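Undergrad: this one's structure only:
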């Protein structure tokens, strides 16, 4: 029992510190050092999860079958691709790195499933609040120290500090703000005013970070989330008397107005670059809103589809896909669509798409059960939508870690048995 508790404690620490690792990794890359901090950390996570899961043993049920069928089939598909398309050792290595990132979202919830009894005794939700805090200070501290990188290269638009990938970082703050906002609304009305103030400050920090990143999706989500939380608190938080809800809402509204007028110059400076970029690309695309909204992904999708159906193996490739590195080397920019479900199709073929989609549907079905409809259900849906529209969910180490933790939360809310 003590060994299991130590294993779970190590898992929680390992999962919680990844924002710090990503900042350190971004700093190393920015300084042009050749130390793969992120790769080393993710390899440690992967090996730990594999060893811990194997040592614990398996239950014979649907969830176990789906998880390991997905892992096995995706691995076999990459092996077949390497033979059919004559992949070089370097290509096989790069594909394996991507596959390890992909496996994280399958292994993390399975570990949670194995150790659910112990994990139910800790406040699993707080992991996301801690992650939210670490992500926020990881962006704000470099910003106020006037170091770090702009969101977009060759442009003054946005600021991402030492976080390396813009889309991944945006998604991280979307997830962080969702959990912080939910936790804030949940805690308002409790006697602990210090906790509420701390969560309010953290949520404000989340919104500030989304503003600094200055991505279209991040800013839009921040507005929608804040409005949704405000509406939920005013009209649906029945645990708090109406008078208090109205008073708190009025104070919050006045505070927001105060912040807006006193910080309007900062807000304008933070968003003007993004507005200029949108205007520039709108003119460049001759007013084509589809290309503008998708950031040219619609063009990449069309090109990727043509390569997919017109390959030298017209029967086999649609079934098994090209893999990842082959597409990048042979198709250039079109080799990465940045829409996960299409990248999944072109990389793993129809076989891979079907089995991974089955796994996705399994978690969706769990999250929609009456007893399981929680913040994890909402966040899982947000992750799927983001993955479909903007990519970087299933094949990014940062995002797959978050996705795996969210799926772990779905399992914990499900009950004792996940079949």
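TA: That came through, no problem. Because the structure is a prediction, the values reported are computed rather than measured. Numbers count the residues shown, from 1 in each chain.

Undergrad: C-alpha only now, for contacts and for neighbours.
TA: Will do.

Undergrad: Just after the longest helix belonging to the chain, pick out the following helix or strand.
TA: Secondary structure of the chain per DSSP state H: the longest helix is helix 340-368. Sequence order places helix 375-390 as the next helix or strand after helix 340-368, per DSSP states H and E.

Undergrad: Just the residues contacting that next one, thanks.
TA: 167, 171, 175, 178-179, 182, 294, 338-341, 364, 367-368, 393-394, 403, 406-407, 409-410 (CA atoms under 8 Å, 6 or more residues apart in numbering).

Undergrad: for the next helix or strand after it, packing partners?
TA: Note on helix 375-390: by DSSP H and E, the next helix or strand toward the C-terminus is helix 397-414. Where contact means 3 or more CA pairs under 8 Å, 6 or more residues apart in numbering; DSSP states H and E, helix 397-414 is packed against helix 89-114, helix 166-187, helix 340-368, helix 375-390.

Undergrad: Tell me which residues are up against helix 397-414.
TA: 15, 18, 22, 42, 101-102, 104-110, 112-113, 116, 119-120, 124-125, 168, 171-172, 175, 363, 366-367, 369, 371-372, 374, 376-377, 379-380, 383, 392-394, 418.

Undergrad: what's the answer for stretch 204-219, then?
TA: So stretch 204-219 is contacted by 132, 136, 139-140, 151, 157-160, 166, 170-171, 173-174, 176-177, 222, 267, 270-271, 274 (CA under 8 Å, 6+ apart).

Undergrad: same deal with stretch 176-184?
TA: So stretch 176-184 is contacted by 128-129, 131-132, 135, 196, 199-200, 202-203, 206-207, 222, 225-226, 229, 375, 379 (CA under 8 Å, 6+ apart).

Undergrad: at 7 Å instead, please
TA: 128, 129, 132, 196, 199, 200, 203, 206 (CA atoms under 7 Å, 6 or more residues apart in numbering).

Undergrad: Now residue 311: closest residue in space that isn't a chain neighbour?
TA: Using CA to CA, 6 or more residues apart in numbering and skipping the chain neighbours, the partner closest in space to residue 311 is residue 317 (7.1 Å).

Undergrad: Can you get me a residue count around the one you found?
TA: Using other CA atoms under 10 Å, residue 317 has 24 other residues around it.

Undergrad: Check residue 283 too.
TA: Residue 283 - counted by other CA under 10 Å - has 12 other residues nearby.

Undergrad: And for residue 245?
TA: 19.

Undergrad: Name the helix or strand for it, please.
TA: helix 242-262.

Undergrad: The strand or helix carrying residue 23 vs helix 166-187, what angle?
TA: Using DSSP H and E, residue 23 sits in helix 18-30. Between the axes of helix 18-30 and helix 166-187, defined by axes from the mean of the first three to the mean of the last three CA atoms, to 10 degrees, the angle is 160 degrees.

Undergrad: Use this one as the comparison:
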């Protein structure tokens, strides 16, 4: 089979979780020159996206190239204008490439869809992305090889993924995609994967992941109830409903023996999380807002005060670069909206939130509550917790949610 640019781009999307996991595996167990393998190959992917866009639309190609030149120029000029060193250019370039990766990919996919009026052939690649995420966390966890989610702690396991929030957002995205696939396909595989993804969220152990995962499970349960309890009934429903009632009755009768098992299992996961929040509360002075945002609001306040003291309009328009903030404050805010604005100013916001909000506004007319909830959740996660829009793994997941919100990719079959 002859490979075309479309197939290559779709394949890159599908293997995104595997590459991110591989990058973490190399960093953990094979540090050295190999650590640059995945970042460098993603530069090649970025070039593929842009070249593919050139074949689709000269206008959109020029727009992407314009923003690429602006962000790359900023990466070089910002350290010079701020009196920084030449070494600051490298982290600036690294972040610029991540932002341009998101921008060029989302523009390519929507330009491709505009021309072909169909993206149904990308569905297998989306499934591969969604189905591989929980596996890449659970298997390292079971093998005892994964990385603990929180430093200086034994709690949580993120597999080989390095960025906790990024992998957590991607896992939430994969669970939402699987929920939507179940609604339109009603396959047992999707049911199994939803619970596997929930288990992976519990294994990873982040507050946001567990809460959003429970909400997704609730939506899944409500959907099952809606299409199971309303007549006319299928033969499957006639068999499954009585069996479910019998099973629930048996569980209630023998709840004494089951209660301790379930209680002990839940406590084994929840208690370490609660203990960590108690420790975090003491470390941050006990303020509820600081605990909820893990101290990010304090960093954000310091960053804004520092930039305000410069009294330079160009800093607010074009940013100061990530290295400047680390050198001046000691820590970025880890809130993507603020960090991107501080690092690359208005151009940075345009290639991330600007294009996302523009596409979301166009697609909001489609009546898919699950995907609207998912996109809103991921955007809030990015704005309040960070490492979502600025990481390729999670930002690609956001693109996939935007892609399937119009439902054209899915067959509307309900066979419950």
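TA: Perfect, thanks for sending it. Note that the structure is a prediction, hence the values are computed from the model and not measured.

Undergrad: Please work out the TM-score for the two chains.
TA: The TM-score (TM-score structural alignment, normalised by the length of structure 2) is 0.84; 398 aligned residues with a CA RMSD of 3.3 Å.

Undergrad: how far away is residue 360 of structure 2 from residue 375 of structure 2?
TA: 9 Å (CA to CA, to the nearest Å).

Undergrad: Now check structure 2 for the residue matching residue 234 of structure 1.
TA: Counting by TM-score structural alignment, residue 234 of structure 1 corresponds to residue 225 in structure 2.

Undergrad: Specify the local secondary structure of its match.
TA: helix (DSSP: H, G, I helix; E, B strand; the rest coil).

Undergrad: Could you tell me how far the aligned residue in structure 1 for residue 315 of structure 2 is located from residue 407 of structure 1?
TA: Residue 315 of structure 2 maps onto residue 317 in structure 1, with residues paired by TM-score structural alignment. From residue 317 of structure 1 across to residue 407 of structure 1, the span is 31 Å (CA to CA).

Undergrad: again with residue 113 of structure 1
TA: For residue 113 of structure 1, the distance to residue 407 of structure 1 - CA to CA - is 10 Å.

Undergrad: So for the two, which residue has more residues nearby?
TA: Neighbour comparison, residue 113 of structure 1 and residue 407: the larger count goes to residue 407, with 28 against 23 (by other CA under 10 Å).

Undergrad: Report the distance from stretch 204-224 of structure 2 to the chain centre.
TA: Relative to its chain's centre, stretch 204-224 of structure 2 lies at 15 Å (CA atoms, centre = their mean, to the nearest Å).

Undergrad: May I see the buried residues of that stretch?
TA: Within stretch 204-224 of structure 2, the residues that count as buried by 16 or more other CA atoms under 10 Å are 204, 205, 206, 208, 209, 210, 212, 213, 216, 217, 220.

Undergrad: and what of stretch 149-158 of structure 2?
TA: Neighbour-count burial for stretch 149-158 of structure 2 flags 149, 150, 155, 156, 157, 158 (criterion: 16+ other CA under 10 Å).

Undergrad: Tell me which two in the residues you listed are the farthest apart.
TA: 155 and 158 (10.0 Å; CA to CA).

Undergrad: corresponding residue for residue 401 of structure 2 in structure 1?
TA: Aligned partner of residue 401 of structure 2 by TM-score structural alignment: residue 406.

Undergrad: and the gap between the residue in structure 1 sticking out farthest from the centre and residue 317 of structure 1?
TA: Distance from the C-alpha centroid of structure 1, by CA atoms, centre = their mean, peaks at residue 243 (37.7 Å). In this structure, residue 243 of structure 1 and residue 317 of structure 1 are 63 Å apart, going by CA to CA.

Undergrad: and what of residue 179 of structure 1?
TA: Taken as CA to CA, the span from residue 179 of structure 1 to residue 317 of structure 1 is 41 Å.

Undergrad: before we move on, back to that, if you count surrounding residues, which of residue 360 and residue 375 of structure 2 has more?
TA: The neighbour comparison of residue 360 of structure 2 against residue 375 (other CA under 10 Å) goes to residue 375, with 23 against 17.

Undergrad: Give me the aligned partner of the more buried one over in structure 1.
TA: Counting by TM-score structural alignment, the partner of residue 375 of structure 2 is residue 380.

Undergrad: Check residue 5 of structure 2 too.
TA: Using TM-score structural alignment, residue 5 of structure 2 sits opposite residue 7 in structure 1.

Undergrad: That match belongs to a helix, doesn't it?
TA: Yes - according to three-state DSSP, residue 7 of structure 1 belongs to a helix.

Undergrad: helix/strand/coil for the closest residue to it other than its chain neighbours?
TA: Spatial nearest neighbour of residue 7 of structure 1, chain neighbours left out: residue 52 (7.8 Å); criterion: CA to CA, 6+ apart. Assigned by three-state DSSP, the conformation of residue 52 of structure 1 is helix.

Undergrad: matching residues in structure 2 for the helix holding residue 23 of structure 1?
TA: With TM-score structural alignment as the criterion, helix 18-30 of structure 1 aligns to 16-28.

Undergrad: Comparing the matching stretch with structure 1, how large is the average distance?
TA: With mean CA distance after the TM-score superposition for structure 1, stretch 16-28 of structure 2 departs from structure 1 by a mean of 1.4 Å once superposed.

Undergrad: that older thread, name the residues that touch the helix holding residue 23 of structure 1?
TA: 35, 37, 38, 131, 134, 135, 138, 162, 163, 164.

Undergrad: The helix or strand harbouring the fourth one versus helix 166-187: what angle between them?
TA: In this structure, residue 131 of structure 1 sits in helix 126-144 according to DSSP H and E. Inter-element angle recorded for helix 126-144 of structure 1 and helix 166-187: 120 degrees (by the same axes, to 10 degrees).

Undergrad: And helix 126-144 of structure 1 against structure 2, how far off on average?
TA: Mean for helix 126-144 of structure 1 is 1.9 Å (mean CA distance after the TM-score superposition for structure 1).

Undergrad: Against which helices or strands is that helix packed?
TA: helix 2-16, helix 18-30, strand 159-161, helix 166-187, helix 193-213 (3 or more CA pairs under 7 Å, 6 or more residues apart in numbering; DSSP states H and E).

Undergrad: helix or strand right after that helix?
TA: Following helix 126-144 of structure 1 in sequence order, the next helix or strand is strand 149-150 (DSSP H and E).

Undergrad: Tell me which residue of structure 2 matches up with residue 167 of structure 1.
TA: Match for residue 167 of structure 1 (TM-score structural alignment): residue 165.

Undergrad: what's around that match, how many residues?
TA: Neighbour tally, residue 165 of structure 2, other CA under 10 Å: 24.

Undergrad: Surely it is in contact with residue 391?
TA: No - counting by CA atoms under 7 Å, residue 165 of structure 2 does not reach residue 391; the two are 9.2 Å apart.

Undergrad: so the helix holding residue 245 of structure 1 versus helix 193-213, what angle?
TA: Per the same axes, to 10 degrees, the angle that helix 242-262 of structure 1 makes with helix 193-213 is 40 degrees.
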